[in-house]
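Enquirer: Below are the sequence and a predicted model for it; my questions follow.
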Amino acid sequence: MIDIRDVEVVAPNFKRRLSGVTSTIIQLVPVQRSLGQKVATLGPGLPADLPHIRYRDLWALWVPPRGKRFRVWHARRNIEMLPAILMRGMLRMPLKIVFTSASQRRHTGWTKWLISKMDAVIATSNKTADYLAVPNTVILHGIDTDRFSPPVEKAEAKRARGLDPMKKFVGCFGRVRHQKGTDVFVDSMIRLLPARPDWAAVVAGRATGPHVDFENGLKAKVAAAGLADRILFVGEHTDINEWYRALDLFIAPQRWEGFGLTPLEAMATALPVIATDVGAFPELLVTGDQETGVIIAGGSADAMIEAAASFMDNESRRHAAAARSRAHVLENFSIEGEAKRLGNIYRITASA
């Protein structure tokens, strides 16, 4: 618990189930606090060790934080914008409302109205910004480049995951479902691996509810191809950073994505990345002469096979892209950089 008088930014999370938004809050708030930003969370579904306030503390929002005229409320969902609008408008609380949008589709009239009432709007990508009808600032997500970092010794990283250290591995990480393109990855590997006995594939992630049958169908297809020992379904892992370290190539095969952190996590681990042209992926990778990877059409197994083969069969290209990937993320996508840019938005908004 934290004293509301010392809270300058409230980060609400009004959704109990874990989501990308929730994960962003969990990762960002400790970094923001380490940079001196007086941020506290509000709502369910968050770790107990995060600085937080209680719902009954909201009455104290009538009084601004020490030494400030306004407190910032940083919403990331409609259900978090609305109460702030009511508290600021009807209850006359000294609040400034910041909203972060990750949506890449046309907003409903209701959402447009809510966004129009914001004091500042942040877009998580240029593609997202294109769907906003109000002035906004683009701040792309960053990641923890200490957690996601290359292994000291690749063979040992593979042994630690129970993988053959003599083989090279290509991975696809994330929820197992049609939207995420897991089937395109599996179909591509079924066609690629028979001619490349030194390579194997890893699918890491969880299938839930109706997607369990989808995953079982993929496993059956792999078994029928005689590749059950080379296309591995390893499930969900909290130490996913260690699984990245065991890879030699990463593929993000999504058919649709709001933002998508997996390419950044892979590049930070010094991996070349093949990603589809969805979400923010084209804004994350560098292609061309200084490539960190390549962008391909979503849903196309042929495009994925061509791109993957070009890295699997060319060790020097793979290693060069891997080295550039790590440097690219360190320079442009650290979570500290994201937190600093958010801090600037808070400062400008609260002083306006």
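Expert: Sure thing, it's come through. On a predicted model such as this, the values are computed, not experimentally measured, just so you know.

Enquirer: Going by C-alpha atoms from here, please, whenever you check contacts or count neighbours.
Expert: Will do.

Enquirer: ok, how many other residues are close to Asp313?
Expert: Residues contacting Asp313 under the criterion other CA atoms under 10 Å number 11.

Enquirer: Okay, one more to line up with it:
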Amino acid sequence: MRDVEIIAPNFKRRLSGVTSTIIQLIPYQVKLGVKIATLGPGLPAHLPRLRWTQLAGLWRPPIGHSHRIWHARRNNEMAFGLFLKRVLRMRLKLVFTSAAQRRHTGYTRWLIRQMDHVIATSTRSGSFLEVGHTVIQHGVDLELFHPPETAEDTIEATGLPGRYLVGCFGRVRHQKGTDLFVKAMIELLPKYPDWTAVISGRVTPEHAAFAEGLKSAIAAAGLVNRVVFLGEVPDIKVWYRRLTLYVAPSRNEGFGLTPLEAMASRTAVVASDAGAYAEMIEEGVNGSVVAGGDGNGLRRAIEPYLGDPERTILVGNTALAHVKENFDINREASALRAIYSKHTA
């Protein structure tokens, strides 16, 4: 415990965008020499972790420092860190990362004001904060997400019809705009027979009727073989590599990593302006951005990519170079290390 300088709590058992960020980021922080450990459920065994019984050790500072960092990403994690610091008088500095794209509740604003340092994941999320903050954008793991390398990374390996794949990944629900993607595909695919659409993601019970409605619309359009629901796949990374175009049609989002994962796989992207998508994409250079919830705008943005696959492939090449230069996860890990050093010196 005396060696642990940073604690990254994860107080949510189900996989979420925040949890995914922790899982991808911490190994790179460790490589940089950050002495960090997780706390909480829902995380893989390979990450360094603390047991709840070890929290008593927080009364003693880490070797060579006066404080530890408690890096929260959710309200309950902020509140628990504040309890440890203010009530139990443990030697902690509290850091919070905010990805929210909305005005915070009064309770959340109060919690944020108690933090020693606040980080926003995008300029847009920072605009909703009422305290000083540092913008550190998420990065993508370029070892996990990479361009096609083998025959397994091609549409031929899927057995699906056509020459090119366009995909939409994430939980199947209204918030994620899955219906906007399906509507666009129903209108566009009859005009572009070389393309097939794939949708991957969990359908929770409360959204089952929504998903069934989409499948019924696809069947009515006679496109069952060309708009395919994959469900939850064991490895989504290979599906990014199989795509020529990725669509992220969310109506609202926190940060949103999927466009970066697609671009790292050398795939062009059309996205809404939800989350930080508009800060990832240079319009017409490595993809296109449309207003969230604008189904007609989404269809119009997608069509030129379906109509000119060779250009779409070139845009994918540009997207890969853009991610390597601006969104390597090592950049995020290094920026966080600088924040930690400031508060543990």
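Expert: Okay, I see it. Owing to the predicted nature of the structure, the values given are computational and were not obtained by experimental measurement.

Enquirer: TM-score for this pair?
Expert: With the length set by TM-score structural alignment, normalised by the length of structure 2, the two chains reach a TM-score of 0.96; 345 aligned residues with a CA RMSD of 1.4 Å.

Enquirer: Chain neighbours aside, what residue packs nearest to Ala102 of structure 1?
Expert: Excluding the flanking residues, the one nearest Ala102 of structure 1 by CA to CA, 6 or more residues apart in numbering is Thr124, at 5.3 Å.

Enquirer: Trace that neighbour over to structure 2, please.
Expert: Per TM-score structural alignment, the equivalent position to Thr124 of structure 1 in structure 2 is Thr121.

Enquirer: Next up, the contacts around its match.
Expert: Counting by CA atoms under 8 Å, 6 or more residues apart in numbering, Thr121 of structure 2 touches Thr97, Ser98, Ala99, Val135, Ile136, Gln137, His138, Phe255, Ala276.

Enquirer: Show me which of the residues you listed are buried.
Expert: Listed as buried from the contacts of Thr121 of structure 2 are Thr97, Ser98, Ala99, Val135, Ile136, Gln137, His138, Phe255, Ala276; burial here means 16 or more other CA atoms under 10 Å.

Enquirer: so which of the residues you listed comes closest to Ser288 of structure 2?
Expert: Nearest to Ser288 of structure 2 among the buried ones among the contacts of Thr121 of structure 2 is Ala276, at 13.3 Å by CA to CA.

Enquirer: wait, doesn't the closest one sit right on Ser122?
Expert: Yes. If you go by CA atoms under 8 Å, Ala276 of structure 2 and Ser122 touch, sitting 6.0 Å apart.

Enquirer: any common contacting residues for those two?
Expert: Phe255.

Enquirer: distance of Trp110 of structure 1 from Ala133 of structure 1?
Expert: To Ala133 of structure 1, Trp110 of structure 1 is 13 Å away according to CA to CA, to the nearest Å.

Enquirer: Pick out whichever of the contacts of Thr121 of structure 2 sits closest to Arg173 of structure 2.
Expert: Distances from Arg173 of structure 2 to these, taken by CA to CA, are shortest for Phe255, at 17.4 Å.

Enquirer: What does that closest one correspond to in structure 1?
Expert: In structure 1, Phe255 of structure 2 lands on Phe259 (TM-score structural alignment).

Enquirer: Would you confirm that its match belongs to a strand?
Expert: No. With DSSP: H, G, I helix; E, B strand; the rest coil as the criterion, Phe259 of structure 1 is assigned coil and is not in a strand.

Enquirer: any idea how far it is from Ser125 of structure 1?
Expert: 8 Å.

Enquirer: residues shared between the contacts of the two?
Expert: Ala102, Ala280.

Enquirer: which position in structure 1 aligns with Ile186 of structure 2?
Expert: So Ile186 of structure 2 corresponds to Ile190, using TM-score structural alignment.

Enquirer: tell me which element its match falls in.
Expert: helix 182-192 (DSSP states H and E).

Enquirer: ok, the match of Thr124 of structure 1 to Arg171 of structure 2 distance?
Expert: For Thr121 of structure 2 relative to Arg171 of structure 2 (CA to CA), the value is 21 Å.

Enquirer: Let me see the ranges of the strands in structure 1.
Expert: 9-12, 39-42, 71-75, 95-101, 120-123, 137-138, 168-173, 199-204, 231-235, 249-252, 273-276, 293-296 (DSSP state E).

Enquirer: Out of these, which is closest to Asn332 of structure 1?
Expert: Across these, Asn332 of structure 1 has its closest neighbour in strand 137-138 (13.2 Å, CA to CA).

Enquirer: all helices in the stretch 101-250 of structure 1, in order from the N-terminus.
Expert: Using DSSP state H, counting those that start in this stretch, the helices of the stretch 101-250 of structure 1 run over 109-116, 126-129, 154-160, 182-192, 211-224, 240-245.

Enquirer: Mind putting these into JSON lines with mean neighbour count?
Expert: Formatted as JSON lines, the helices of the stretch 101-250 of structure 1 follow (neighbours: other CA atoms under 10 Å):
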{"stretch": "helix 109-116", "mean neighbour count": "14"}
{"stretch": "helix 126-129", "mean neighbour count": "20"}
{"stretch": "helix 154-160", "mean neighbour count": "17"}
{"stretch": "helix 182-192", "mean neighbour count": "21"}
{"stretch": "helix 211-224", "mean neighbour count": "15"}
{"stretch": "helix 240-245", "mean neighbour count": "22"}
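
Enquirer: Could you dump those helices into a markdown table with distance to Gly288 of structure 1 added?
Expert: Listed next are the helices of the stretch 101-250 of structure 1 as a markdown table, based on distance: least, CA to CA, whole Å:
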| stretch | distance to Gly288 of structure 1 |
| --- | --- |
| helix 109-116 | 37 |
| helix 126-129 | 20 |
| helix 154-160 | 27 |
| helix 182-192 | 23 |
| helix 211-224 | 33 |
| helix 240-245 | 24 |
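
Enquirer: Trp62 of structure 1 is nearest to which of these?
Expert: helix 109-116 (21.6 Å).

Enquirer: Show me what the closest one is packed against.
Expert: Taking 3 or more CA pairs under 8 Å, 6 or more residues apart in numbering; DSSP states H and E as contact, the helices and strands that helix 109-116 of structure 1 lies on are helix 78-89.

Enquirer: got a list of what the equivalent of Lys219 of structure 1 over in structure 2 touches?
Expert: Using TM-score structural alignment, the partner of Lys219 of structure 1 in structure 2 is Lys215. Contacts were defined as CA under 8 Å, 6+ apart; by that measure Lys215 of structure 2 touches Val224.
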